[in-house]
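Visitor: What would the 3D arrangement of this be:
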Amino acid sequence: MTEPSTDGDPSLAERVARLEARVAELERARPAEGEAVPDAGTFWALEGLKERTGEPGGRVLFTGAVTLPGGEHFEWQQEFTAEHLLDRDWGEAAAAVAALGHPIRLLLLREILHGARTVAELGAHERLGTSGQLYHHLRQLVAAGWLRTTARGQYAVPGERVVPLLVVLAAAQR
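Guide: Below is the predicted model of the structure:
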């Protein structure tokens, strides 16, 4: 082991040992991808929401900034009072939620967000079934507001629905 230097500075070995300990501490503190960080700094959005409002029942906020694989960039936030959400008829959301309840529809949305826009491009995917099945699922997603037609036979997720869609998917993660 190297002795400390005589001028009061720590030896190289001591400095390396401290650096290694610090790196190990930081790596333990870093969450796995997608895992929530348990420290108070994690809740910066929540703290900002609480500072912003005096609502006695609380508020719900979701927000996101997303760049899709095709380069399109979307930023969105939405905020509701808890009272509004708790008091409204949840049955009104049934069609939008139900449209997301089918694996083929989720696959369609994923493919469209990854850049497939035309019925021909979507139909080339081996899991999307016949053209009749494809159109059935596309109609369901359009009716629920998760998709819109941009031109004949072309579809896109409306910009104002990109972040909400990803929030729903994030909320469904276990």
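Visitor: alpha carbons only for contacts and neighbour counts from here, please
Guide: Will do.
Visitor: Which helix or strand contains the most centrally placed residue in the chain?
Guide: In the chain, the residue lying closest to the centroid (CA atoms, centre = their mean) is residue 166, at 4.2 Å. Assignment of secondary structure by DSSP states H and E places residue 166 within helix 159-172.
Visitor: From the chain's centroid, how far away is that helix?
Guide: The chain centre lies 6 Å from the centre of helix 159-172; the measure is CA atoms, centre = their mean, to the nearest Å.
Visitor: Likewise for stretch 146-153?
Guide: The answer for stretch 146-153 is 23 Å, by CA atoms, centre = their mean.
Visitor: To check against the first, give me the structure of this:
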Amino acid sequence: MDLEERVAELERRVAALESADEAAPPVGEGDFWALDALKARHPVSDDADGAVLFTGAVRVPTGHRYEWQYGLLTETVFEGDWSEVAESFAALGNPVRLRLLKEILDGKRTAAELASLEGVGTTGQIYHHLRQLTGAGWLHTPGRGRYEVPAGRVVPLLVVLTAARPVT
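Guide: Model (predicted):
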């Protein structure tokens, strides 16, 4: 990368940082209504560690609607074996797998439809990725050769994607 390209890249990154700061709205009263409700139900105190909660009501590009809520007490999370979720994160840790999930939520349901996409690899590679996602519970097969994200995984997937974004 030459000097001109490096300067252009730095200018782009600075502009992105500046626009992110301007786009962040101020926090107002009632903005944390979900957090306020969680704290009312599971307060953080000397006797209680609180809880974590994720929830969502979404419509995906196919028009299907999903609503989901799940929470755990903080002590349950800390007492659990975090390595048990490594396979799930590993399945999501591949750009092609993330693209396949997005395309499936967009309505492409068969391996043939997915194989027609550019940049996802050979049919064998696609089947490998689909097996990884299915094994980790991010996909299931309702019928031969058809794939879908289970209803109970749509909101969690969107939560993980949201959580992975940089905090501004």
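Visitor: So after superposing, what's the score?
Guide: TM-score for the superposed chains, counting by TM-score structural alignment, normalised by the length of structure 2: 0.81, backed by 142 aligned residues with a CA RMSD of 1.4 Å.
Visitor: Give the aligned equivalent of the residue nearest to the centre of structure 1 in structure 2.
Guide: Aligned counterpart of residue 166 of structure 1 in structure 2: residue 158 (TM-score structural alignment).
Visitor: and if you look at residue 133 of structure 1?
Guide: Match for residue 133 of structure 1 (TM-score structural alignment): residue 125.
Visitor: Correct me if wrong, but that match is in a helix.
Guide: Yes: counting by DSSP: H, G, I helix; E, B strand; the rest coil, residue 125 of structure 2 is found in a helix.
Visitor: my read is residue 72 of structure 2 is in a strand, agree?
Guide: Yes: if the criterion is three-state DSSP, then residue 72 of structure 2 is within a strand.
Visitor: mind listing what the corresponding residue of structure 1 for it touches?
Guide: Matched by TM-score structural alignment, residue 72 of structure 2 corresponds to residue 80 in structure 1. Contact analysis of residue 80 of structure 1 by CA atoms under 8 Å, 6 or more residues apart in numbering lists 59-61.
Visitor: just residue 67 of structure 1 next, same as before
Guide: Going by CA under 8 Å, 6+ apart, the list of residues near residue 67 of structure 1 reads 73-74.
Visitor: ditto for residue 153 of structure 2
Guide: 137-138.
Visitor: what's the answer for the one 4 residues further on, then?
Guide: If you count contacts by CA under 8 Å, 6+ apart, residue 157 of structure 2 has them with residue 138.
Visitor: same thing with residue 54 of structure 2?
Guide: 69-71, 156, 159.
Visitor: Please say which position in structure 1 it maps to.
Guide: In structure 1, residue 54 of structure 2 lands on residue 62 (TM-score structural alignment).
Visitor: Can you name the helix or strand that its match falls in?
Guide: Applying DSSP H and E, one finds residue 62 of structure 1 within strand 59-67.
Visitor: and that strand, how far from structure 2 on average?
Guide: When structure 2 is overlaid, strand 59-67 of structure 1 sits 0.4 Å from its aligned residues on average, using mean CA distance after the TM-score superposition for structure 1.
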